[in-house]
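Engineer: Provided below for reference: sequence and predicted model.
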Amino acid sequence: MMEEKIYESFAENSSNVSLFLFTIGPVQQFISQARKTQDLFMGSFLLSYLTFIGMEEVIDRYGPKSIIYPNLSAQPLMEWHLKRCNINRKSSISSFIDQPTIPNRFVALIPESEESKIIKLAHKMEDIVRKKWKEMVDIVLNKFKLIDKIRLDKKDEDCNAVIKKQTLDFPEIYWVAMPFKKDGRYITEEDFKDFFEEVQKENVGLIYHLGYSALEKSMGIRKNLRNFSQINEYGKKCNICGTKEGVIKAGMGSLQVGKYISEKEALCIPCFVKRALDKYLGDKVDGKFIDYTFPSTAEMASSNFKKRALKDAEVQFNAYIDDIKKIVGENVLRQIQVKPLNKIEGDFNNVVNIEGEWFFEENLCTENIKKQFGIEIDDKEIEDLRKSLKQITDKVGEPNPYYAVVLFDGDNMGEWLAGKLLHNFEHIYGSDLWNKLPNKVKEELKTSIKNKLLAPTIHSLISLSLRNYSLEFVKKIVEDDHLGKLIYSGGDDVLAFVNLKDLFEVMRRLRAAFSGHIKIENNEIKVDWSNNTGFVEKDGKLLLTMGKNATASCGVVIAHYKTPLKMVMDKVRETEKKAKSNTEKDSFAISLLKRSGEEKIIVSKWKYGDMDVLEILKELSYLFRRNQSGVRISRRIVYTLAEEFAKLKDKCGNYIAETGIINTEIKRVVLRAVDTVSGNIGKEEKKNISKEISDVLKNLYHKYDDDIDNFLKLIEISAFIGKEGE
């Protein structure tokens, strides 16, 4: 039968094959339960690492090619696995081993169809993952001599019972399998009648497509039957998760206030192990986690200030660090030393860097230093530190206390992976197989969008495209070319911290790279909306991308570095949903959380025709920035426009002005707001520049369907970002 021939093509002539889906969680809940940035990152890495530990069993039994998703080519953890097997295939990507690039789920095509063998495989994988988690717990607790110090409040349970009770429900592990042989026969469309309302029997080649769709439906059903274990605990709850009792506190064992715990924190065992995971990882993954530090929100906010200081006030910068060392001592200095961001490390040599919070004057006080390090210093010494810091700010301006969290996600990935968004079938199966199909079947496949089929080859190509995006482009965009730090990049989804100066350009490049609309020049990734080929040339190789029809949405939160991280993470997920809910998706949303409690939210498409919205916002933010050559725009323009437009509303609050009036108002207000900061620019040139700016703003306004409020928020956020250095 033709059906069996197609089946054999994807089964690689194996008579027994199954689709196998394995996933570890919880994801959003576990990762977002964070008080420090290190909690956030380590939660991501932990899930990525444990998923790969489970995946290793499939790799060792059936080979890496059995993994359909994610693509394992040059994956850092895969390179690490090969190295442990004495196979050295180190690539340039191997240095990313401290990045969570393995998603929390994988799909494999395994040469097994016997139920008992599949169950045995799944249970073996589950056992391996749980043993690895227990090993992590034991090693981390032993590092701090906590293993015999832990008790539940008001309980006499011994430490082993407490450890077991608090760790038994992590991680959540789910798996499903879809064999393509049943009772000694190949499965047919009839076998899927419980999954789908209607399956057309005459369609050839549906088996893999239906099998994968049924696999995903089965996983959804399985997750609805979540594992549950009753845990009754009393006393103060963990400061991170808020569910288990906080049994680990500063002063227990060798655990002191500092990197791993704050003065009044009480953490449960899983949350503490997540935060201190680097103590377990140590030299396990190429030594990347020895003396590991992850930038704080203050470090992210202050990174452009540091870049300016190292460029224009290096002597004062180093003198300030020396002054801190003299006053607080070398031991404290070691505690606050952190690795600089990749971009700073790449631009400046041998940077001695300390935590970003020490560059904000508000943190230079006796109470703060005593709270963090338990040492007493007098007011005179504080005053000396402030004077030393002022030597820097007098030259390069103040650090901006705000930073951004970026959550990026491909649109409709479920439909891509289910085959619903695939292109013509003659391109999917290849000409040889396509030509063998009956004409009646060809016509049916061509005309019915419902029957676009997913084949293993296509599934693998999608995985390859997502792998290329995650490993070849995302880290370079966020960390190497800009002031940013990745939390995770596992295919189509990205979570990152970004300094405000680089926010708009990072967003632009992430979106363009996802659909392949980029080019690489002089080792820099640049946006190129004219590249519709679906390929990007890098280092002499053509890299496959998702292609011009792929879209993505992005949520961004701009927050003060002292805003609770949990609040910021909840808000960024909410903001991403606003972007996803915009017409046809392919949008971004930005939420500005001011420290005063005021919030501004904008939602926009990435592009309107040929107009690149973020490119305009980037240019506006540059013009709002002081101390730049040429011109600048007064930030009062936002309030002036708002006041003028308010006069154009009727009693119900609706704008009633005609387009011509709106255009005239924009032109007039811009002309008054534009100022020259260069003696070489005369009145006529200023007038021309004002016209260019007003034309851009008028175009932007009309692209938003005359939504004046959203238009004003766009300008306000650009102005807010442009205040860097004041």
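Structural biologist: Looks like it came in fine.
Engineer: going forward, measure contacts and count neighbours with C-alpha atoms only.
Structural biologist: Noted.
Engineer: Just want the most central residue of the protein.
Structural biologist: By C-alpha atoms, centre = their mean, the chain has its centre lying nearest to residue 495, at 1.2 Å.
Engineer: after the helix or strand where residue 510 lies, next one along is what?
Structural biologist: Assigned by DSSP states H and E, residue 510 belongs to helix 503-514. Going down the chain from helix 503-514, the next helix or strand is strand 518-521, by DSSP H and E.
Engineer: rewinding a little: can you give the distance of the helix holding residue 510 from its chain's centre?
Structural biologist: 13 Å (C-alpha atoms, centre = their mean, to the nearest Å).
Engineer: Could you do stretch 303-323 as well?
Structural biologist: 29 Å.
Engineer: Ok, stretch 232-249 next?
Structural biologist: 28 Å.
Engineer: Show me which residues of that stretch are buried.
Structural biologist: 233, 236-241, 244-249 (16 or more other C-alpha atoms under 10 Å).
Engineer: tell me the secondary structure for residue 428?
Structural biologist: helix (DSSP: H, G, I helix; E, B strand; the rest coil).
Engineer: wait, it sits on residue 460?
Structural biologist: No. Checked against C-alpha atoms under 8 Å, the pair residue 428 and residue 460 is beyond contact range at 11.8 Å.
Engineer: helices and strands around the helix ranked longest in the chain, which ones?
Structural biologist: Of all the segments of type helix in the chain, defined by DSSP state H, the longest one is helix 115-143. Judged by 3 or more C-alpha pairs under 8 Å, 6 or more residues apart in numbering; DSSP states H and E, the packing partners of helix 115-143 are helix 37-62, strand 172-179, helix 269-275, helix 277-281.
Engineer: before we go on, here's another structure to hold up against the first:
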Amino acid sequence: MKTLQLTIGPVQSFVSQARRTRDLLAGSFLLSFLSGQAMAEVLRRGGEIRYPLVHDENKKILDPLLQAIYDGETPKTSLSAGIGSLPNRFQAQICKNTHPKEIAEAVDCAWKKVANAVWKKVFPNGCPEATKTIWDRQVDEFWEISWVMGNDSSLLSRRKYWHSHFPPSEPGDKCTLTGNLQELSGFVRSREPKQQQEFWESIREKKWISAFDLQENERLSAIGLIKRFYPLVAEEALEWKLPKGALNFPSTGYLAAMPWIFSRRKEQQEEMRNFTQLAQQAKIMCSEDPGHEVDSKFYKLEGNAFFLSNIQRENYWREHGWEQTSEEKAALQKALYQSLYRLTDEGKDTPSPFYALLLMDGDQLGQLLDDQGEKVSQGLAQFTADLPEIVQEERGFTVYAGGDDVLALFPLKNGLPAAVRLRQAYQRAFADISSEASISAALVYAHYKAPLQSVLKNAHELLDDVAKRACGRDSLAIRVWKGGGPVWTWSCPWQEALKGQTDQSVLETVARQIQGEQAYTPSFFHHLRSRLEPWHDPDEKDQKTYQERIQQLLVAEYRRSNGTATREQAEERMEALMSVCLEKWRDPHKNIQTGRFRTEGALIAHFLATEGRGQD
């Protein structure tokens, strides 16, 4: 037997190039599916997978997605049928007479099968020769499969530095989903706008394509078209149907509005039915999947429909096929707005416009695998098994859960509790394996209209550059992304973020304290930023004095805002606030260091307390 390490790429660009949550889910699952094809081929040729842990010592397959690929059958659970659970890289023992190219060929064969299923669906009667040329070029040259032989975990990373994969140049207008690839029509918009428009109209007018599948302004490459449409032909492409949730994955707007949607009271049932009827007349579709069975179509309406600002926006109505000058549209728009206005208690109880994107990744896993490979694989398998239930209980939706990598979406108020619980699950999974095992997390609270691709890219930077590098790993980093982009960032080692607590972070504690407090006005936080932040940098000798003086100034500012508060009350409140406002990080020796006073922690706590309302 010999040791094979194999990886499939590109990863981040393929997954993160997404305009909507369904693209994100489709990309991550397809990558996991292709990796599973390589693993299954290893097993068919008498080999075994060493990492991740996907089978026991008797080669009984434990991962349901891999089992389905190996058997050529539908996965036993709906979750594994549509959510990726296998990483894009693995380590295996293969027989001496097996060449790695044979493993790579299995991936290529599965990819071509997926691509051909989409091609036949979209172009059943053929297409222009230029389109076929672009399609073949992009399908044939997209994936880079790299492999090395040997046990050293650094070998594969070093192999990737060779950069031996050189995709062909991509001329012409670019895809609106995968911006580095040419769109399929082959026409140049500046010279042939009519021909390009007619090409995409001929696809959009197909009866099986909805407005959510291909919007008016979208022009896709072969890769973009495959990612967008393979879920619709999954039975032919994958050999099983995808679950309903993979086809109608909740949008960012729905994630933001979900707590409000499910908080509507019984006495509002009649108005809910009225709003649903009006929405259907307005061609607002029941497209979302709330994650559990619901009878009323009200709970399945697209998320953007629950925001008053959208009902007033002309572009929103044009997206649903209404002419701007339509009298019928004007009357319907008014009726729909009034109905939603009543459901929001005359605008006093509106949905939060923010949702949470959570990214988690194990720290220095390669070193742990070198030291205790089999045990580490067992720990990761246990973590992956515990994860779906935690995400579901926090009303979230898993995009990817493979090994130590996690990508999930939540309503705003569930993101941080979910991160804390998943970190606990990771610790439990490794409790008897290694005290060195840790996981870092990046949590982005993003406005539902923020470009998803940009938010995801920013989340990766937050995880790598802030939580791992600047904060010293085993850390949590949080960022708020409003309509204009990221505004506040806060990071802290998990040890300090929990401060001895097991199920609640200090940020949540402060947020609960802020709720209902009249003293925490915008001017209060403005004064903290303008008066306290510019103070001198403390050195190690006067750090204690620095903190005491900051505490005194905080108490004075709080009492100025709340004239009835006693000094004892103010000191208690500001001690909690201080815990999220002092910079904290872990040095190379893993000791916690404390730095300057920053207001980002307080501002994010206030943001959580208000659930972002009035801040969009």
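Structural biologist: Structure received. Everything quoted here is computed from the prediction, not taken from an experiment.
Engineer: still on that earlier bit, just want the angle from the helix or strand that the longest helix of structure 1 is followed by to helix 115-143.
Structural biologist: Proceeding N to C from helix 115-143 of structure 1, the next assigned helix or strand is helix 159-167, under DSSP H and E. Per axes from the mean of the first three to the mean of the last three C-alpha atoms, to 10 degrees, the angle that helix 159-167 of structure 1 makes with helix 115-143 is 120 degrees.
Engineer: Pull out the buried positions in helix 159-167 of structure 1.
Structural biologist: In helix 159-167 of structure 1, the ones that count as buried by 16+ other C-alpha under 10 Å are 159, 162, 163, 165, 166, 167.
Engineer: before we move on, what about stretch 377-396 of structure 2?
Structural biologist: 377-385, 387-388, 390-391, 394-396.
Engineer: Could you do stretch 318-327 of structure 1 as well?
Structural biologist: If you call a residue buried by 16+ other C-alpha under 10 Å, then stretch 318-327 of structure 1 has these buried ones: 318, 319, 320, 321, 323, 324, 327.
Engineer: ok, and what's touching that stretch?
Structural biologist: 332, 333, 352, 354, 377, 381, 385, 388, 389 (C-alpha atoms under 8 Å, 6 or more residues apart in numbering).
Engineer: Please repeat the previous calculation with a cut-off of 6 Å.
Structural biologist: The contact list for stretch 318-327 of structure 1, computed with C-alpha atoms under 6 Å, 6 or more residues apart in numbering, reads 333, 388.
Engineer: Count the residues that sit near the equivalent of residue 528 of structure 2 over in structure 1.
Structural biologist: When structure 1 is aligned by TM-score structural alignment, residue 528 of structure 2 is paired with residue 641. Counted by other C-alpha atoms under 10 Å, the residues lying close to residue 641 of structure 1 total 18.
Engineer: among the buried residues of stretch 318-327 of structure 1, which are in helices?
Structural biologist: Those of the buried residues of stretch 318-327 of structure 1 lying in helices (DSSP H): 318, 319, 320, 321, 323, 324, 327.
Engineer: Okay, helices next: where are they in the stretch 401-550 of structure 1?
Structural biologist: Under the criterion DSSP state H, counting those that start in this stretch, the stretch 401-550 of structure 1 carries helices at the ranges 413-417, 425-429, 431-436, 439-447, 456-468, 475, 503-514.
Engineer: Structure 2: strands as residue ranges?
Structural biologist: 2-9, 48-51, 89-94, 144-149, 354-362, 397-402, 405-411, 439-447, 475-482, 485-493, 582-586, 592-597 (DSSP state E).
Engineer: what about the fourth one, how far off from structure 1?
Structural biologist: Taken over the aligned residues, the distance from strand 144-149 of structure 2 to structure 1 averages 1.9 Å (mean C-alpha distance after the TM-score superposition for structure 1).
Engineer: same deal with the first one?
Structural biologist: Comparing strand 2-9 of structure 2 with its match in structure 1 after superposition yields a mean distance of 1.5 Å (mean C-alpha distance after the TM-score superposition for structure 1).
Engineer: do the same with the fifth one
Structural biologist: Taking mean C-alpha distance after the TM-score superposition for structure 1, the mean distance separating strand 354-362 of structure 2 from the aligned residues in structure 1 is 1.5 Å.
Engineer: Could you tell me where that strand falls in structure 1?
Structural biologist: With TM-score structural alignment as the criterion, strand 354-362 of structure 2 aligns to 402-410.
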